[in-house]
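A.B. asks: Sequence first, then the predicted structure:
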Amino acid sequence: MTDLTVWQTAPFDAIIDHILPRYHETHRRQLDEILPLAEKVARVHAQTFNPQILPLVQYIDSELRGHMMKEERMLFPMIKQGVGRGAAMPIKVMMHEHQDHEQAITQLTELTDNFTPPAHACGSWQRLYANLRELTEDLRNHIELENEILFARVMQL
């Protein structure tokens, strides 16, 4: 995981201003590449590519984009405005969605044999798994920063 100590005492605005480009914008770029790649690999390798992977990637794409939009439009502005514990309910909702994201990551990791492409995998398939590994690592770090630092500190107010 990532070193969170730098964020232990950082102002909430600074944490949010870090999360938006480092994680939200990064995830959108990652998903913009991953989804068409997953569709291509599923189509070209329909006989050997696990049929559960594409729907799971589509689910992750949809859920993560919706989740980030809710944080950007509702929760983060509340935190920046100093609402504090008044943001408890949206924080609980976001943390519950984080659990859903973690479950999807676990399922994806299992379905891809820990993002290990088979020996016969083409370059696109290999790139897909490498990109999925990077997305899931970033997403885990993202969730950890929000849950363990930002949300925990806001809830202590």
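C.D. replies: Nice, I can see it.
A.B. asks: Going by C-alpha atoms from here, please, whenever you check contacts or count neighbours.
C.D. replies: OK.
A.B. asks: dump the residue contacts of the spatially most central residue of the chain.
C.D. replies: Central residue of the chain (C-alpha atoms, centre = their mean): residue 139, 3.4 Å from the mean position. Residue 139 is in contact with 23, 27, counting by C-alpha atoms under 8 Å, 6 or more residues apart in numbering.
A.B. asks: Look at it and tell me its secondary structure.
C.D. replies: Secondary structure, DSSP: H, G, I helix; E, B strand; the rest coil: residue 139 is helix.
A.B. asks: And residue 119, by the same measure?
C.D. replies: Three-state call for residue 119 (three-state DSSP): coil.
A.B. asks: Count the neighbours of it for me.
C.D. replies: 7 (other C-alpha atoms under 10 Å).
A.B. asks: Would you mind measuring from it to residue 150?
C.D. replies: Between residue 119 and residue 150 the distance is 42 Å, computed by C-alpha to C-alpha, to the nearest Å.
A.B. asks: another structure for you, compare them:
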Amino acid sequence: MNYQQTPAEKLDTDALLDLILRGYDAAHLEQLPKLHRLARKIEAVHRANPDVPKGITLAVKKLEHSLTDHIERENAYVLKRMEHDQPPMPDTPIAQMNEEHSVIQRQLKKLRQMTRNYRAPGSACRSWQRFYLELNALDSSLSKQIYLERDVLFPRFQF
């Protein structure tokens, strides 16, 4: 399906779910291990450089863990229950998913702070520059996905 033709806010529920699952979730799950490896490499190679954010590898790993767990729970207990505009079961944990979104947003904020809003220093090698560019793209993509879930999809099922 081509999502570029229709604003995401106007997609029907099944198309929006497909965009979230196949577009955002799949891309994020593929990207995070690569970012973790890049962070580890940069911290190891440039450990003497004071511009390297200390703990960046751990921060990326925590985001990877949080997001992987969140996606697994959200897909199993929330998104699957919304297919074909089915009314959600009373135990659908939408509030829990929104709390997890807040945790992920705080982790992204920490990464922005650690990296000076993803601005690589002049001494940064190409890998370091690429890491910041890709981390910035992930931040933007995750923020858009959280908006689509929290502000577009979930309200369709809250009464």
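C.D. replies: Structure received. Predicted model only: the values in this text are computed from it and were never measured.
A.B. asks: Identify the residue of structure 2 aligned to the residue nearest to the centre of structure 1.
C.D. replies: The pairwise alignment with structure 2 assigns residue 139 of structure 1 to residue 142, based on TM-score structural alignment.
A.B. asks: got it, and residue 116 of structure 1?
C.D. replies: Matched by TM-score structural alignment, residue 116 of structure 1 corresponds to residue 119 in structure 2.
A.B. asks: how close does the residue nearest to its match when sequence neighbours are not counted get to residue 6 of structure 2?
C.D. replies: The shortest distance from residue 119 of structure 2 to any non-neighbouring residue, by C-alpha to C-alpha, 6 or more residues apart in numbering, is to residue 132 (6.9 Å). Residue 132 of structure 2 sits at a distance of 30 Å from residue 6 of structure 2 (criterion: C-alpha to C-alpha).
A.B. asks: ok, the two, which is more surrounded?
C.D. replies: Between residue 132 of structure 2 and residue 6, residue 132 has the larger neighbour count (other C-alpha under 10 Å), namely 24 against 9.
A.B. asks: What residue in structure 1 is paired with that one?
C.D. replies: Per TM-score structural alignment, residue 132 of structure 2 is aligned with residue 129.
A.B. asks: Quick one: end-to-end distance for stretch 47-58 of structure 2.
C.D. replies: 14 Å.
A.B. asks: Longest helix of structure 1, counting residues only.
C.D. replies: In structure 1, with assignment by DSSP state H, the single longest helix is helix 88-111.
A.B. asks: For that one, could you pull out the residues that count as buried?
C.D. replies: Neighbour counts over helix 88-111 of structure 1 (16 or more other C-alpha atoms under 10 Å) mark 90-91, 94-95, 97-98, 101-102, 104-105, 107-109, 111 as buried.
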